[in-house]
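Colleague: Predicted model and sequence follow; I will ask about them next.
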Amino acid sequence: MELLELFFKSIFIDNMVFATFLGMCSYLAISKKVSTSVGMGAAVIFVLAVTVPVNWLLDQYILKAGALSWLGEEYADYDLSFLSFIMFIATIATMVQLVEIIVEKFAPALYNSLGIFLPLIAVNCAILGGSLFMQSREIPTLSQSFVYGIGSGIGWFLAILAIAAIREKIRYSQVPPALRGLGITFIITGLMAIGFMSFGGMLTGGDDASKKEETPKAQVEVEVKKEEVKESTKELATNTKEITE
């Protein structure tokens, strides 16, 4: 259940584009056609699904404080977290190079249409953001890091696919001249972000249930405190009567 909730949260609530506005450069530049958006989104899904778990392993067993304890007690005090950015970017660059080779080999038309933006996945802030969010949120297991990575990639894929489909349709619409191009695209992106935020209420049932379970306990504690206050006031009243008599 935790994996499923993490999966849907990474797609809808913590969407890379609509929640944190990461990867906007490729999101705006590639989203003119649905065909190129599908190829770019698939590449981002693959890179995130691979790099986030790999970077989780690097963080857990090499980078974080005490991660090198498996080498021996003398290495237990080492903290290599300052190398996180370098290691994460090196992993991402390796995976992006692999994706570029595969796309060029098996889909040359898509490779030509993506152009310079395919190798620029290596410096796409959404890709690095996935690994950094994984590290900052302290995702505990490798399976959860994989689910988070692939969910984040699917969320970015849905965002660019949706805006590409809309941009293909609004070519035939009478958009005001001042809003044509990026203007209307930013407005639509904002409206889509509001729509994705509405999914937040659907995945917080566990929190609400826990609050409901805690409410009766709180009421019982309040009643007990009221009884204690009444007893203390009665004792105080009897003591004052005895003193006055």
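Modeller: Nice, I can see it.
Colleague: CA only for contacts and neighbour counts going forward, please
Modeller: OK.
Colleague: and residue 113, how many neighbours?
Modeller: Residue 113: 14 surrounding residues under other Cα atoms under 10 Å.
Colleague: Pull the contacting residues for it.
Modeller: Each residue near residue 113 by Cα atoms under 8 Å, 6 or more residues apart in numbering is listed here: residue 36.
Colleague: ok, so what distance separates it from residue 154?
Modeller: Residue 113 is 21 Å from residue 154, where distance means Cα to Cα, to the nearest Å.
Colleague: swap in residue 111?
Modeller: 20 Å.
Colleague: likewise residue 15?
Modeller: Counting by Cα to Cα - residue 15 and residue 154 are separated by 9 Å.
Colleague: Chain neighbours aside, what residue packs nearest to residue 84?
Modeller: Nearest non-adjacent residue to residue 84, counting by Cα to Cα, 6 or more residues apart in numbering: residue 63, 6.7 Å away.
Colleague: And here is the other one:
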Amino acid sequence: MTYVGIIITYTFISNLVLSQFLGLCPFIGVSKNSESAVGMGLAVTFVMSLASLISWALEYFILVPLDIEFLRTVTFILVIATLVQLVEMAVRKYSPPLYQALGIYLPLITTNCGVLGIALISVNRNFDAAESFLAGFSAGLGFLMALLFMSGIRERLDTEKVPKYLRGAPITFISGGLMALAFMAFDTALLTNLLRSS
């Protein structure tokens, strides 16, 4: 797969949130306003990018040579947890308001199945180092994009007359479902046509 193909695939076609339904907890929890959505999206993009690259290196330089691939999931989770701790310390030091806005969701990046998912996808698809990094970065951009779209929708819904029984979580899940349906327009045929024309 080409680099352009990886970017299009993991940002639009196989968007972790809207196509594979990974990372829904922060998607629903942090998308109440655009500022926290951008902060969380950038933090997740950073963690996904580095976690994919470091996980690739651990897989091919340690786990495979030592024939201990059964430790893959545990190893990748340790990498992710370490990266999240670094991000959390940086955000707490350099942007206390963002740290307060993200609250519990920042440390929860560690258990965000999207971060682990893209690291495992990169290894299972036999991506090289650059492709793994690009897949993680693109998946992070797709996550950021989904958060921004959802935060825009939720901010708009706050000013609209929503029936009482749909306010809060119900309208949020309905909106997320409609976004997921919209993203079904991005499919492999679109990718094939884009790559053929370039």
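Modeller: Structure received. On a predicted model such as this, the values are computed, not experimentally measured, just so you know.
Colleague: And the TM-score between them?
Modeller: Superposed pair, TM-score by TM-score structural alignment, normalised by the length of the second structure: 0.94. Supporting alignment: 196 aligned residues with a Cα RMSD of 1.7 Å.
Colleague: one step back: the residue nearest to residue 84 of the first structure against residue 86, yeah?
Modeller: No - between residue 63 of the first structure and residue 86 there is no contact under Cα atoms under 8 Å: 10.9 Å.
Colleague: quick check: longest helix of the first structure.
Modeller: helix 205-244 (DSSP state H).
Colleague: Quick one: the helices in the first structure, in order.
Modeller: Under DSSP H, the first structure gives helices at 2-8, 24-30, 34-58, 84-106, 108-114, 125-136, 142-169, 182-197, 205-244.
Colleague: can you redo those as a markdown table with distance to residue 68 of the first structure?
Modeller: Converted to a markdown table, the helices of the first structure look like this (distance: least, Cα to Cα, whole Å):
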| stretch | distance to residue 68 of the first structure |
| --- | --- |
| helix 2-8 | 28 |
| helix 24-30 | 37 |
| helix 34-58 | 10 |
| helix 84-106 | 14 |
| helix 108-114 | 41 |
| helix 125-136 | 17 |
| helix 142-169 | 18 |
| helix 182-197 | 40 |
| helix 205-244 | 36 |
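Colleague: Ok, which of the ones you listed comes nearest residue 175 of the first structure?
Modeller: When the helices of the first structure are compared by Cα to Cα, helix 182-197 sits nearest residue 175 of the first structure, at 7.9 Å.
Colleague: Please tell me which residues of the second structure that closest one aligns onto.
Modeller: Counting by TM-score structural alignment, helix 182-197 of the first structure pairs with residues 169-184 of the second structure.
Colleague: what sits up against the matching stretch?
Modeller: In contact with stretch 169-184 of the second structure (Cα under 8 Å, 6+ apart) are residues 12-13, 18-19, 28, 150, 153-154.
Colleague: Apart from its chain neighbours, what residue comes closest to residue 41 of the second structure?
Modeller: With Cα to Cα, 6+ apart, the residue lying closest to residue 41 of the second structure is residue 144, at 4.1 Å.
Colleague: In the first structure, what residue corresponds to that neighbour?
Modeller: For residue 144 of the second structure, the residue aligned by TM-score structural alignment is residue 157.
Colleague: check contacts around that match.
Modeller: So residue 157 of the first structure contacts 37-38, 40-42, 44-45 (Cα under 8 Å, 6+ apart).
Colleague: got JSON lines for these, with neighbour count and distance to residue 81 of the first structure too?
Modeller: Below are these laid out as JSON lines (neighbours: other Cα atoms under 10 Å; distance: Cα to Cα, whole Å):
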{"residue": "37", "neighbour count": "27", "distance to residue 81 of the first structure": "35"}
{"residue": "38", "neighbour count": "19", "distance to residue 81 of the first structure": "35"}
{"residue": "40", "neighbour count": "25", "distance to residue 81 of the first structure": "31"}
{"residue": "41", "neighbour count": "23", "distance to residue 81 of the first structure": "30"}
{"residue": "42", "neighbour count": "16", "distance to residue 81 of the first structure": "30"}
{"residue": "44", "neighbour count": "27", "distance to residue 81 of the first structure": "25"}
{"residue": "45", "neighbour count": "21", "distance to residue 81 of the first structure": "26"}
